[in-house]
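> Build the 3D model from these lines:
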Amino acid sequence: MNKISRQRDIIDRRGLVAKLTEMADWSGITSDNRGDVLALFKQALASGNKEIRQRFEHHAVRGAKVIKLQSFLIDQLIRVLYDLTVEHVYPVANPTTGEQISIVATGGYGRGELAPYSDIDLMFLLAYKRTPRTEQVIEYMLYMLWDLGLTVGHATRSISEAIRLSRDDLTIRTSLLEARWLWGDETLFREFKKRYNADISAANGADFVDAKLAERDARHDRLGDTRYVLEPNVKEGKGGLRDLQTLYWIAKYLYRVESVAELVEQDVLTKRDARRFAKAENFLWTVRCHLHNIAGRPEERLAFNVQGDLAGRMAYADRPAARGVERFMKHYYLIARDVGDLTRILCAVLEDDQKKRRFRLPRFSFRKYDIDGFRLDGSRLTITGDDDFKNNPVKLLELFAAAQRNDLDIHPRALRRVSQSLRLIDGELRDSAVANRVFMDILTSKKDPETALKRLNEAGVFGRFVPDFGRVVAQMQYDMYHVYTVDEHTIRAIGYLSRIERGLLKDDHPVASSVIGEVQSRNVLYMAVLLHDIAKGRGGDHCELGADVAARLCPRFGMNEWESETVAWLVRHHLAMSNTAFKREIEDPKTISDFVATVQSPERLRLLLILTVVDIRAVGPSVWNGWKAALLRELYYRAQETMAGGAPDKRRAERIEHAKADLAHALKSWSDEDIAEQLSMGYADYWLGYDHYAHERHAEMIK
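Below you'll find the predicted structure:
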């Protein structure tokens, strides 16, 4: 454990022992004075917690140190409690081997890491089966710890039981991987560690790695498989502390290390990687400790209503372009992304190491084929040599384009080299016509641009190649409406656009799906979605500022004057359709005429409809609904009719008849009488308020 300054300010162990000894010498330790004993321990615990919290809140220590101080405090209390129990409560002159107990800290406590209200995991290790005395000692200690208000997870096992259970249960095996002798019989603990380490050596490390990564993936799926959520879970969420701990467990299991520094010595991580690990760990522990202190209980969710308080506690001040809370949350998301980078780095090193050792990890194949200037390693694309990007920086983009074209994953080793080569993305590369063409191919590809852009963003290439986009990476939208950060929202919107274009969302968005094939330039549509929120976080109107950014960027991406002007117009007015549909009365002719005066052309109307739909869909999972869909659809049709000319009432009647004809065609297996009855049931707003898929579903339900 790291050196702890002014230990007696946290807990005066000698003083506590002296008071307990005096009490024992005077009257013994019995049930009659148990309350007095408990009061001494409570006073020591409260005093220690107060000292640690003062050091933390006065910025004398940070999160990574606080968890060591908390662990130190609990260590001393348990040691004193154990000695009191075996010497004064249940004393024996010469305990037998079977009566020996080794107290072992496991899990996070075994690592010497405790947040202010963390659970305390203990194993009472025995040589053989329990005896009446060992049961009395353990019971007395546990009840004292519980009465202190501590949450204690405990197990009582012999060495053989612990080893056997660790083979059968991954959670137990992981917990014992962190086992640390705390007090009691140290010889017993050393025998356990010797047998446990031998058991690890005989086991298949690949199975452990595979199981831990599968466990991590399941956890991510359960909590939402993204780092960029409004209220992230600091402990269990993607990019949180548990991900860092998983990396360490894997490395410790395979390399038998006791610290991240030892991974540097074994060339698993570079010094830079180790610094990033320490920085991420310290930041996340600082956030978690503050969360516990604010809540006064275990709390892992970075709730919206405490983010401002946390930002203040961690000295994130307001700036002209961003509030302190926004700066804090951006830092959080960037740290979470660093955790993902470290995961990829470790996976890459493990695979390379296993090739050298001929040690198999699941799902890995080492066959190699050349494809699009890269090498196919198993089922993943990788580079042909460490100088690939240095010799041709455009390959930093081409790697992602090739993976997208060929439906391939990218090897972690290649991604690690990408992260090490980001400095090659300079002004010359950004101005390269070839590089910009590759980027546009990725953006407008009909083969899942969302995944390709996510990879590009995770690797840090996106923000370097498009610096304006880099400014919104991890940019929080501080409200309860937007679920995702600006970059995550934007990439998700492009994903919705791609699915609409491929006809995968016809039921949800029939109008957008039908008109998307009529747009004159796919490039305009995809670029408008990419840039619609590009100026958020700059202060001022992000629509106006974003239009200026679009006018500057579009020519760089090879777009002509009309395309550039159209993208800039769409960015400037990307909220016009939703604001009109949701905030004004669509039945009012003035509303429609004002909207048409802004839009001016059927092409812009089509583009704006699609942009509006994907923008709303990408805000969050429950933001889109039937009411919004109906209003946007009605506004679109009324604007379209106004642009086409003719009497509004006549056009409305024509649309109703068209909707009825569509339903009649869909119900052609029905009798004429049943069809006529169904068509007579709907009122005018019903035929205009729902699409023909809904009309068909309703008819089937009624029948």
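> switch to C-alpha atoms for all contacts and neighbour counts from now on
Will do.
> Can you say which helix or strand has residue 276 in it?
helix 271-295 (DSSP states H and E).
> how about that helix: buried residues?
Within helix 271-295, the residues scored as buried using 16 or more other Cα atoms under 10 Å are 273-274, 276-278, 280-293.
> which residues sit in contact with the residue nearest the centre of the chain?
Centroid-nearest residue in the chain, with Cα atoms, centre = their mean: residue 227, separated by 2.2 Å. Taking Cα atoms under 8 Å, 6 or more residues apart in numbering as the criterion, residue 227 is in contact with 237-239, 333, 336-337.
> one more to line up against the first:
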Amino acid sequence: MTQTRVPRQRAIIDRRALDAAIAGHVEGKGAKARPEILETLRDALAAGRAELSQRLLDKPSAGHEITAGHAFLVDQLVRVIHDHVTSHVYPAANRSSSERIAILAVGGYGRAEMAPKSDVDIAFLHPSRRTAWCEQVTEAMLYFLWDLGLKVGQSSRTPSDMVKMAQEDLTIRTALLEGRFVWGDRPLYDEARARFWAEVVTGTERQFVSEKLAERDERHERTGGSRYVVEPNVKEGKGGLRDLQTLYWIGKYIHPARNAAELVDAGLLTQPEYHSFRRAERFLLAVRCHLHELTGRAEDRLTFDFQKQVAERMRFADRRGKSAVERFMQFYFLQAKRVGSLTGVFLSQLDQQFAKKRARTGLLAGFSAKPRQFKGYTVFGGKIAAPSETWFKKDPVRLIEIFQLAEAEGLEIDPRTMRQADRDSSLIHDDVREDPRANALFLDLLCGKNDPENGLRWMNEAGVFGKFVPDFGRVNAQMQFNMYHHYTVDEHTIRAIGFLSKIEKGELADDHPRATRQIHKVKSRRVAYVAALLHDIAKGRGGDHSILGADVAEDLCPRFGLDEDETEIVAWLVRQHLLMSATAFKRDLTDPKTIEDFVGEVQSLERLRQLAILTAVDIRAVGPGTWNSWKGQLLGELYDASHERLRLGHMRHHREHRVAARKQAVREDMGAKATIMDAFGDLFGDAYWVAEPEDVIARNLVQYSVAREIDEDLSIHCEFDEDRGATLVTVIAADHPGLFYRIAGGIHLAGGNIIDARIHTTRNGWAVDNFLVQDPVGRSFAEPDQLARIKKSIADAIANRGELVPRLAQRPLPRARAKAFDVRPRVLFDNDASGRFTVIEVNARDRSALLNRLGRALFESQLIVHSAHITAYGERAADIFYVTDLTGSKVVDDARKEAIRAALLEAASDERQAELEPA
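Sure, this is the predicted structure:
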């Protein structure tokens, strides 16, 4: 945007030397010299790119210099090619006035911002409808550019064509807006440029602004809707290069500015804001250049597999608690945040300039709405603004007050006041942080009943949030380098508060019925909101963020105005905010010991309510699709069982009573088919009746009776269960060793992902195994062809038709970029979590064959799997097995446990996967 001078130009390309070399080829071979000329041009392009690649390594943040260097390299090649074609290929001694060509660089090439693999966008201008000479020259130049391997976007038009098409097409108008003369007939270019501004731009300024902003909003929605998505698009994403370019296009169209620096003279940016504009642009351009270099293509998505490499190339280093890639991405998001702030103030200034130009006519001429005063602030057009430039300096507590008033009154913050708050946020020192009024205002904002999410987001964008709560400032723009979290820590936290507000207003009752009821029963709603704010506050500090966060809570809660009891429960919630999800997703909820241990930690109904609410909003705020009905059901089961235990002081029924009650409920549910209970009910042991829900038992009994009636050795039933958000796969077969891992392998081969498994054996030796299955990213697995594929695949696996292990190894990772992460396998044994079973937890990189391989390792270790619970956290899987040895006892011998650990680690290792994959 601001033309950057390229240093040491001849080290990139020497046009005079290139001209001389081409002339030498022509002198020696004449018209037959094209291959030699093309080879010379190729060498020049390769040498220029190599020079710029080295410069990028030497100065890894020099985005402007490198992109300008690539544009300069193409400029010189285009000039050399033009001169060669017009002098040697199609020379014309006495050209007519129609035989003229002007070459324009447009788009990113026109801005002189070209990454290594950017397209070359060129416009060929000629005075009138194409003459033979103009067509020949244009075609010859294009063939040279194509043969050089450049991806060329080209047009060939007269000035009249150009004007007509620009009037009709926003994309063409935008490309021509930054058209730059490269070579050829300068008067022709000047004529076209004058006509463009006179006939296209004049009078269409408002329309252009409106269309560009609509285009921007659509682009943001397409690329994730937030500037804090953890795999951002550097070019098209929110807070990316295209947002900066949009500001420049709008400013240039309105004023007409020749470069971004002139936006300051136009009053759209201040000098410090312009410098911030250039810093963000320089960094983003450099990141884009590194991406192109690494991928060898025009890649603009900063995906996990390239983030580490770009961070290394840009010389970010590890620090205590934060890896180099996390520090790099935090800096990236700070730049994206800055782009958002610049956009707000820029558009506000633009709106004000338009308003001054707007003339009223008719009956309302001379009338203008008056702004009103509200608690000293100016309110106009739904926006609240500071009344003077010194407003915050006179009382810095007002930096908190304005956001609280905006939330309470349903107002937006005027962007110019956002600029002022950003500037004056440095006024917030300890005296403001400790001020009781300031903290009361902040707590009112945090717990606001209108829209606290937006109020806090504005506060964060203005830099006030991080200054007032420095612990929050430490996680500002902090990325978590994994595939589970979709947003930065600050964005995740603010979204969690937004979901909490929606739950309290009843807007998410379908997904969160318990939380919607319980939020109105808690003793302190302030506890819920402060816990949501602080639950991840200590991430990136090099320790357990839950424990460290509890310490932060104990310091901050009294400052915010919470009493001793509220402080105690907030600190507990932060310390234990992962307890409920870990118990629900990793433990057998039908095992009484699971409930006893959970209740022993929770200890009160108030804690249970608060923890359930916090767990729901925490999971929901991780990202789209993270919350699903299966997680909701598991958390609901844990909540209901724990609520009963806490309310009564004991479990309502002992084991025998629970079994009897379950049998009676199933009998009633089965209605006319209840006779099946009499025939087969006693074949299932008490553990089965305790473990399985009533609806699943009813289905199992019907399937078992049909299988026995037709003398079926293998019965497989697949049925999508909408309430659980998963497919129930039931396999009934003669029990034999290794059945579990073979069934798991068959399901995986069919493209299914097992999220829960319960393994039972009837008293007469039949296995009745229930699996809950989704697709690899947690969506429903319900299409008829999918279910048929599961059945066939399981049958083939059990019958040992085909080599199971090699076929599993060939399946792609559930998440294609999982290899970008280092996931060290871990195996944990717990003999205290269950009264009957040893609980083994395996953490490893998620992959299609993992459960099958782990199941086989357990089988070969002579263990019986009674249930399995599988949870995926992005690239990481946590597989939990409830096992006994062949005698039905727990595994207690240390040497035996070490042998099992070694077998499971080998099965889970990446090296083992690599051995199985075909060469």
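> Report the angle between the helix or strand just after the helix holding residue 276 of structure 1 and helix 271-295.
As assigned by DSSP H and E, the chain's next helix or strand after helix 271-295 of structure 1 is helix 304-313. Between helix 304-313 of structure 1 and helix 271-295, the angle comes out at 120 degrees (axes from the mean of the first three to the mean of the last three Cα atoms, to 10 degrees).
> Highest neighbour count among the contacts of residue 227 of structure 1?
Highest neighbour count within these, by other Cα atoms under 10 Å: residue 239, with 30 neighbours.
> could you pull out the strands for the stretch 301-450 of structure 1?
368-371, 374-377, 380-382, 409-410 (DSSP state E, counting those that start in this stretch).
> residue range for the second one in structure 2?
To tie it back to what came earlier, the one meant is strand 374-377 of structure 1. Aligning strand 374-377 of structure 1 against structure 2 (TM-score structural alignment) gives residues 377-380.
> Please list the members of the contacts of residue 227 of structure 1 that lie in helices.
Counting by DSSP state H, these place 333, 336-337 in helices.
> Adding distance to residue 95 of structure 1, write these out as CSV.
Formatted as CSV, those follow (distance: Cα to Cα, whole Å):
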residue, distance to residue 95 of structure 1
333, 55
336, 51
337, 54
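> related to what we said a few turns ago, ok, so of the contacts of residue 227 of structure 1, who is nearest residue 315 of structure 1?
For the contacts of residue 227 of structure 1, the closest approach to residue 315 of structure 1 (Cα to Cα) belongs to residue 333, at 17.1 Å.
> Report whether the expected contact of that closest one with residue 474 is present.
Yes. Counting by Cα atoms under 8 Å, residue 333 of structure 1 does reach residue 474; the two are 5.5 Å apart.
> circling back to that earlier point, quick one: which of the strands of the stretch 301-450 of structure 1 is nearest residue 629 of structure 1?
Per Cα to Cα, nearest to residue 629 of structure 1 of those: strand 409-410, 35.8 Å.
> What is the burial count for residue 618 of structure 2?
By other Cα under 10 Å, neighbour count at residue 618 of structure 2 equals 25.
> hang on, the earlier thing: need the overlap of contacts for residue 333 and residue 474 of structure 1.
Counting by Cα under 8 Å, 6+ apart, the contacts common to residue 333 of structure 1 and residue 474 are residue 228.
> Quick one: list the elements packing against the host helix or strand of residue 646 of structure 2.
Per DSSP H and E: residue 646 of structure 2 is located in helix 629-648. Where contact means 3 or more Cα pairs under 8 Å, 6 or more residues apart in numbering; DSSP states H and E, helix 629-648 of structure 2 is packed against helix 579-586, helix 592-602, helix 605-620.
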